[in-house]
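> Quick check, what structure comes out for this input:
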Amino acid sequence: MTFFRGRRLRKTQSLRDIVQETWLRPEDLVQPYFVVETSDKNFSKEITSMPGQFQLSLFKLEEKVTKAVDNGLKSVILFGIPEKKDEIASEAYNPKGIVQQAVHKLKRKFPDLVVITDVCLCEYTSHGHCGIIEDRHVQNDPTLKLLAKTALSHVKAGADIVAPSDMMDGRVKAIREILDKHGFIETPIMSYAVKYASSFYGPFREAAESTPQFGDRKSYQMNPANSNEAILEAKADFTEGADIIMVKPALPYLDILQRLKDSLFCPLAAYQVSGEYAQIKAASLNGWIDEKNVVLESLISIKRAGANLIISYFTEQVLKWL
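Modelled structure (predicted):
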């Protein structure tokens, strides 16, 4: 009597390799960086809740990216921390703002590096929300104009891809229109189309200094209980002109990635967020897990679910392992 013997193809590492279905490549990974507007050229501050991640001056950013590029880094995403914040996030769209300077600096030194910029206002507003506030409520349509101005300023500085993460309705359309109007027809938009109001963002808010000063972001980020809504959000952004659709966070929403892979047929990104990173790091530092194997397994699972790109704070480490 014959029966299935799956172990035949698991006997040796060489056999396992030739039938492996999903592989992780340097091209799949994006490293986030937090760049700070500061007069201290050597500013480098480790983020307490994210061991191994730093707030960096422009000089230190270039230094760190240089080492990562030598190890095979292909893509970065930039988050800016301005010296001054106000209610209208004026530093977000300042042509000489911190992210604009960082983009220019990196593209000048690494012309082949894919530089993505996070387009949002929360790091730049005094209240920490992602848009214009009126009566303690985020105003959707007035915010669109500022997001579009921010995206345009990033592209003028040299950004290869802009990534709106604010979750305002219609922002992809507003950004696509302003980019096209100014001749940037070929600049892609990677939309945080499916961004959940997640509890996994805590360490990021320390890193980006973007904690809301009142309330929360549940009126514009998605309810973690909803799945069909994710498909509607993704299709809406794709129709408005998004070239890549992102799901955030990654591991708790692999089912959403799989659904989008089966229904949308466009490039997908997933963000392995700060809370996911912090949990693995904490467990590793306590000796409870094998960090390398857990990280690689988690990233493979994200890619297997459908992600073409993975934004991960582990990227620099993984490049050394690969």
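
> From now on I want contacts and neighbour counts done on CA atoms only, so please keep to that.
Noted.

> Can you name the element that comes right after the longest helix along the chain?
What stands out as the longest helix in the chain, according to DSSP state H, is helix 140-157. Moving toward the C-terminus from helix 140-157, the next helix or strand (DSSP states H and E) is strand 161-164.

> Let's compare: structure for the following, please.
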Amino acid sequence: MARSNRRTLLTLLLVWFLATVNMLDASSTLKRFEFRKVLMGVVARIVVYAPDREIAAWACSRAFQRIADLEDLMSDYRPHSELMRLCAEGHLAPFRVSDDLFFVLQRALELSQRSNGAFDITVGPFVALWRRARQTKQLPSEEELHQARQLVGWDKIQLDPENRTVKLAVPNMKLDLGGIAKGYAADCALKVLKRFGLSRALIELGGDIVLGDPPPNRKGWRIGILDEKGKPEKFLELTNCAVSTSGSTEQFVEIGNRRYAHIVDPRTGLGLTKLVLVTVIAKDGITADSLATALCVLGEKEGRKLAEAYGAIAFFRERDL
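Prediction:
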């Protein structure tokens, strides 16, 4: 083993040992480091407090790699991802999946049931229609919506926890984890950092933020809650939780004197006709990310009830498009 690699390994082992006996938490030894990398279609950002750059860089590289591995599993843009192989083969026979994908699917279906279908990862065929609608400025036809509806429905996914398999009820289903996977990936990245003894960390993936212990000599991380124009309206000091923001404030299409948002209601197959911005504070990233998506569809009255059921806090901004 090269001397530099041996030195890095010994340093990391020392960090891990000190963390286990609560010696690493001395604020005077920690410095702020920030790293960025494009993953999951967004700029992934990690802020961490560590004794030195070498330790911070190594730990963050492992955290980024964990996110990249999850992207390989759950991407709906990569034809050979585990998710896409499930979509292609899952109707033929029960399809065995990884622990990560099975866990995300379980959580997704739980939220689908509790939100009465406002959150639904089978929405892919509807999303494809509305992507085309934004390009052509033409609404999907009733026949196109009808055909897509035959492929949509969270109850068309059957999970077998004992064998960790997934069965899809019909062929050509398109699962889309865009409303849940980034939150889960951020959770996993924080766990990696904690294994290296670096618990004072922030992970950001687009509109999803997961927070560990606060920065040294601070009560929490200063997080801005956005107004409908996307500017911070208020600031909160938060720690050991997750914050996710979702909304239709920027992407929409005008067809027939009516504006339709890029967010699709899985229950109707239509784009939302209201401007909505929802920020959710929850115990972890997978909860905050998926709830933010569901609450955009549900609206404030029903959304607050669902957020409370998950022990989450939600901030709403709504008006007609």
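
> TM-score, when you put one on top of the other?
Here the TM-score for the pair of chains, by TM-score structural alignment, normalised by the length of structure 2, is 0.27; 146 aligned residues with a C-alpha RMSD of 6.8 Å.

> circling back to that earlier point, could you say what helices and strands the longest helix of structure 1 packs with?
For helix 140-157 of structure 1, the contact count by 3 or more C-alpha pairs under 8 Å, 6 or more residues apart in numbering; DSSP states H and E identifies helix 98-109, strand 114-119, strand 132-134, strand 161-164, helix 171-181 as packing neighbours.

> right, so of those, which gets closest to Trp321 of structure 1?
strand 114-119 (21.1 Å; C-alpha to C-alpha).

> Could you check the angle the closest one makes with helix 140-157?
150 degrees (axes from the mean of the first three to the mean of the last three C-alpha atoms, to 10 degrees).

> and strand 114-119 of structure 1, what does it pack onto?
For strand 114-119 of structure 1, the packing partners by 3+ C-alpha pairs under 8 Å, 6+ apart come out as strand 75-81, helix 98-109, helix 140-157, strand 161-164.

> related to what we said a few turns ago, please tabulate the helices and strands packed on helix 140-157 of structure 1 in JSON lines, including the columns mean neighbour count and distance to Thr239 of structure 1.
Compiled in JSON lines, these are given as follows (neighbours: other C-alpha atoms under 10 Å; distance: least, C-alpha to C-alpha, whole Å):
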{"stretch": "helix 98-109", "mean neighbour count": "21", "distance to Thr239 of structure 1": "28"}
{"stretch": "strand 114-119", "mean neighbour count": "25", "distance to Thr239 of structure 1": "19"}
{"stretch": "strand 132-134", "mean neighbour count": "16", "distance to Thr239 of structure 1": "25"}
{"stretch": "strand 161-164", "mean neighbour count": "24", "distance to Thr239 of structure 1": "15"}
{"stretch": "helix 171-181", "mean neighbour count": "20", "distance to Thr239 of structure 1": "9"}
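
> Distance to Leu78 of structure 1 added to the ones you listed, as CSV?
As requested, these are exported to CSV (distance: least, C-alpha to C-alpha, whole Å):
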stretch, distance to Leu78 of structure 1
helix 98-109, 7
strand 114-119, 5
strand 132-134, 22
strand 161-164, 10
helix 171-181, 18
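
> so which helix or strand takes in Arg16 of structure 1?
Per DSSP H and E: helix 13-18 holds Arg16 of structure 1.

> For that helix, list every residue counted as buried.
Within helix 13-18 of structure 1, no residue is scored as buried using 16 or more other C-alpha atoms under 10 Å.

> After that helix, which helix or strand is next?
Next along from helix 13-18 of structure 1, by DSSP H and E: strand 29-36.

> That following strand - contacts with which helices or strands?
If contacts are counted by 3+ C-alpha pairs under 8 Å, 6+ apart, strand 29-36 of structure 1 sits against strand 54-56, helix 58-70, strand 75-81, helix 98-109, strand 309-312, helix 315-321.

> That strand: which residues count as buried?
Neighbour-count burial for strand 29-36 of structure 1 [16+ other C-alpha under 10 Å]: 29-36.

> and which of these is nearest Arg171 of structure 1?
Out of the buried residues of strand 29-36 of structure 1, the member with the shortest distance to Arg171 of structure 1 (by C-alpha to C-alpha) is Pro32, at 22.2 Å.

> Number of residues surrounding the nearest residue to that closest one once chain neighbours are set aside?
Leaving aside its sequence neighbours, Pro32 of structure 1 sits nearest to Ile77 (C-alpha to C-alpha, 6 or more residues apart in numbering; 4.7 Å). Burial of Ile77 of structure 1 is recorded as 21 neighbouring residues (other C-alpha atoms under 10 Å).

> in terms of contact, does Glu82 of structure 2 touch Leu70 like I think?
No: applying C-alpha atoms under 8 Å as the test, Glu82 of structure 2 and Leu70 come out as separate, 9.7 Å apart.

> just to revisit the earlier point, could you redo the buried residues of strand 29-36 of structure 1 as JSON lines and give each row distance to Leu56 of structure 1?
JSON lines is the format used below for the buried residues of strand 29-36 of structure 1 (distance: C-alpha to C-alpha, whole Å):
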{"residue": "Leu29", "distance to Leu56 of structure 1": "20"}
{"residue": "Val30", "distance to Leu56 of structure 1": "17"}
{"residue": "Gln31", "distance to Leu56 of structure 1": "14"}
{"residue": "Pro32", "distance to Leu56 of structure 1": "12"}
{"residue": "Tyr33", "distance to Leu56 of structure 1": "8"}
{"residue": "Phe34", "distance to Leu56 of structure 1": "6"}
{"residue": "Val35", "distance to Leu56 of structure 1": "5"}
{"residue": "Val36", "distance to Leu56 of structure 1": "6"}
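
> what about Leu291 of structure 2, which SS state?
Per DSSP: H, G, I helix; E, B strand; the rest coil, the secondary structure class of Leu291 of structure 2 is helix.

> what do you get for Ile280 of structure 1?
Ile280 of structure 1 ends up helix, using three-state DSSP.

> buried residues in the helix ranked longest in structure 2?
In structure 2, with assignment by DSSP H, the single longest helix is helix 53-74. Neighbour-count burial for helix 53-74 of structure 2 flags 55-57, 59-61, 63-64, 66-68, 70-74 (criterion: 16+ other C-alpha under 10 Å).

> hmm, back to that, dump the helices and strands packed on strand 29-36 of structure 1 into JSON lines; add distance to Val172 of structure 1 as well.
Below are these laid out as JSON lines (distance: least, C-alpha to C-alpha, whole Å):
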{"stretch": "strand 54-56", "distance to Val172 of structure 1": "28"}
{"stretch": "helix 58-70", "distance to Val172 of structure 1": "29"}
{"stretch": "strand 75-81", "distance to Val172 of structure 1": "18"}
{"stretch": "helix 98-109", "distance to Val172 of structure 1": "20"}
{"stretch": "strand 309-312", "distance to Val172 of structure 1": "19"}
{"stretch": "helix 315-321", "distance to Val172 of structure 1": "27"}
